[in-house]
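Novice: give me a model of this one.
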Amino acid sequence: MDFQKKVIRRRDGATSAISAILSEGVAIEKSPAGFSLPADLRTPAAKQDLDGVEFGLEVITPEQAKQYLIHNVRNRKFKAAVVAEYVRSMKCNQWCFTGEALIFDEEDVLLNGQHRLMAIMKAGVELPFLVVRGVSKAAFLYMDIGSRRNGKDALNIHDPSAPDCTQPVLNKLSSIRSGSGRTGGSLVVQDVIDVYDAEEKALKASAAFVGKLKRSPTKISNTNECIPLHMEFSRSAGAAAANDFFTKVLTGAGIQENTWEKHLRDRLVSSVGEKADSKRYMNDLRKRVALVSVWNKIRSDAPVTRLKLPIAVPEIL
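Specialist: Sure, this is the predicted structure:
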């Protein structure tokens, strides 16, 4: 193997040298940004526009760390235990340079490294770090350093106006449509984004309507369970029909005796506060079965009789 010295220009104009291990005889292409990669290693994923990306070694001071954290608008809440562990290592001179980078986007907003920066500030030490700047904001979704980014993190970047309930609602929507018989799900990050883009208008409308209903009692049904059902009922018969159904069932407003809605509401109310070993107890999946079953009976004009629920969630009419 041949070792070639690569000179990396730092943000302050200084330079530092790092060793690049390159296969002997491999042709090297250089992008306009100066980034080099062996030609035979250039995959489609590597053919991204890296213009504007800068990287190099920088000594981070407590004051710099503070300023970076002030503009830390995309990361999540700090984990105190992680920061405390880092602080101890830094103060005891046991912190090891690993090459793990602090990463900033095109606007110099921190994408990765918040716990290390907080530790530097608290420990009052100066430490060298590899720093990468100019990385696309979208890269935040794919970073798997420390705590893994989840669908909620992705949505916060993709659309800050997305309702807080979006990820669990989309997971439940996926399970409803797949007929999996589960009340939850685990859409991967990109699927969360794709489904959200397709369902944004319907999701926001259903979340707004269901969220403002004054449920009585409050635990009659899980809001995040009702929202995807409201979306599907609206898709099937229109928002007005879905609104009327959930208003009657969840609040009791406008409900009449000897109707499917009244039978359903009585069943749901009787389950509130019951323990799992009680015959009246209904978990979220059982409540989904009840809601869909009664909705279907209403849509098919079935004559009102005693409410008997099937085992599995029926297909929505």
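
Novice: going forward, measure contacts and count neighbours with C-alpha atoms only.
Specialist: OK.

Novice: buried ones in stretch 37-44?
Specialist: Of all the residues in stretch 37-44, those buried under the rule 16 or more other C-alpha atoms under 10 Å are Leu37.

Novice: for the comparison step, fold the sequence that follows:
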Amino acid sequence: MTKPKQQEFNLDADTGLPLPTGSEPSAAVIDVTPALARKWLRNNTHNRTVRDRAIDDYARDMVAGHWSLNGEALKFSREGAVLDGQHRLHAVVAADVTVPMMVVVGLDPTAQETMDTGRKRTTGDLMGLRGETNAHVLAAILRRVWAWDTGDFRFTGSYAATNRECAELLSERPDIRRSAEIAARTRNAFPHIPASMLGVSHHLFTRLDADETAWFFQRIGDGAELPVGHPILALRARVTSERLESLRLPEFRYLAYLIRTWNAVREGRSLDRLVHPPNSVMPQPK
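Specialist: Purely as a prediction, here's the structure:
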């Protein structure tokens, strides 16, 4: 992260905040240290309930050096109260790092009512801005591959990958773009399995055998030339039946089906019926 050039401004001796340059709100870029964040948080007296997950997400990005000076400001009232930015300040403390941030001071306290009312930029939005094909499918796959690699096999963990962590993962594993392409194509041919689970399984299986993975996903899509008792036919029958019954299944169940089918194919086993009891341990691809 490139360190921005520090501005010349005066600090309030008591609060450590930049002094307004006039009667109107003013802004400055400040290196926010953990000590400074703690001081400002002592005047965080009227704000939303703190969300630990947001703090954890921000702190991981800060520790990894992914936190960017993007124009989003910490905002303070004329009296020095925190109006916006408490999660970022808590994250600086949790990460124990110094982060340059834009700071706006001198705001009317009522301005807080209009803050954070916009729609949050999602990972899919980020991928779209970068010109990625199948942006939202790609984003869903990246988040779940990241979760899988951290041991969250059911995608129900207490925190999820941040936008920057997803971008970093894509940089490290550009082949996930191919998994998103195959997932979208397979979903179009056979619309009974979520594209996110198709993409995650494609990525996991490709690590083991790329050629067999290509054949496996072609057959999921078309079911062609498969003998009675073939695991892929059992998979197609299972998810089609559940779709017709309008069952709402957690997405990890579909991944479990895909992995059980893949393992059966790799082991040369027949399957007349595919099952994965709700409380079963998530199988691992072999």
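
Novice: got a TM-score for the pair?
Specialist: Put the two chains on top of each other and the TM-score (TM-score structural alignment, normalised by the length of the second structure) is 0.53; 190 aligned residues with a C-alpha RMSD of 4.1 Å.

Novice: what segments of the stretch 1-150 of the first structure are strands?
Specialist: Applying DSSP state E, counting those that start in this stretch to the stretch 1-150 of the first structure gives strands spanning 2-9, 15-22, 28-30, 36-38, 54-60, 102-105, 110-112, 127-135.

Novice: how about TSV for those, with distance to His263 of the first structure added?
Specialist: Below are the strands of the stretch 1-150 of the first structure laid out as TSV (distance: least, C-alpha to C-alpha, whole Å):
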stretch	distance to His263 of the first structure
strand 2-9	72
strand 15-22	73
strand 28-30	72
strand 36-38	68
strand 54-60	65
strand 102-105	56
strand 110-112	52
strand 127-135	57
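
Novice: so for Ala207 of the first structure, which of these sits nearest?
Specialist: strand 110-112 (29.7 Å; C-alpha to C-alpha).

Novice: so which elements touch that closest one?
Specialist: Packing contacts for strand 110-112 of the first structure, counted by 3 or more C-alpha pairs under 8 Å, 6 or more residues apart in numbering; DSSP states H and E, involve strand 102-105.

Novice: so the strand it packs on corresponds to what in the second structure?
Specialist: Using TM-score structural alignment, strand 102-105 of the first structure corresponds to no residues of the second structure.

Novice: how far out from the middle of the chain is that strand?
Specialist: Mean C-alpha position of strand 102-105 of the first structure versus that of the full chain (C-alpha atoms, centre = their mean, to the nearest Å) differs by 20 Å.

Novice: helices and strands around it, which ones?
Specialist: In this structure, strand 102-105 of the first structure makes packing contacts with strand 110-112, strand 127-135, judged by 3+ C-alpha pairs under 8 Å, 6+ apart.

Novice: most packed of those strands?
Specialist: Mean neighbour count (mean count of other C-alpha atoms under 10 Å) peaks for strand 110-112 among those, with a mean of 24.

Novice: what does Ser89 of the first structure align to in the second structure?
Specialist: So, by TM-score structural alignment, Ser89 of the first structure is left unmatched.

Novice: try Trp295 of the first structure
Specialist: Per TM-score structural alignment, Trp295 of the first structure is aligned with Trp262.

Novice: so its match sits right up against Leu274, yeah?
Specialist: No - judged on C-alpha atoms under 8 Å, Trp262 of the second structure makes no contact with Leu274 at a distance of 11.5 Å.
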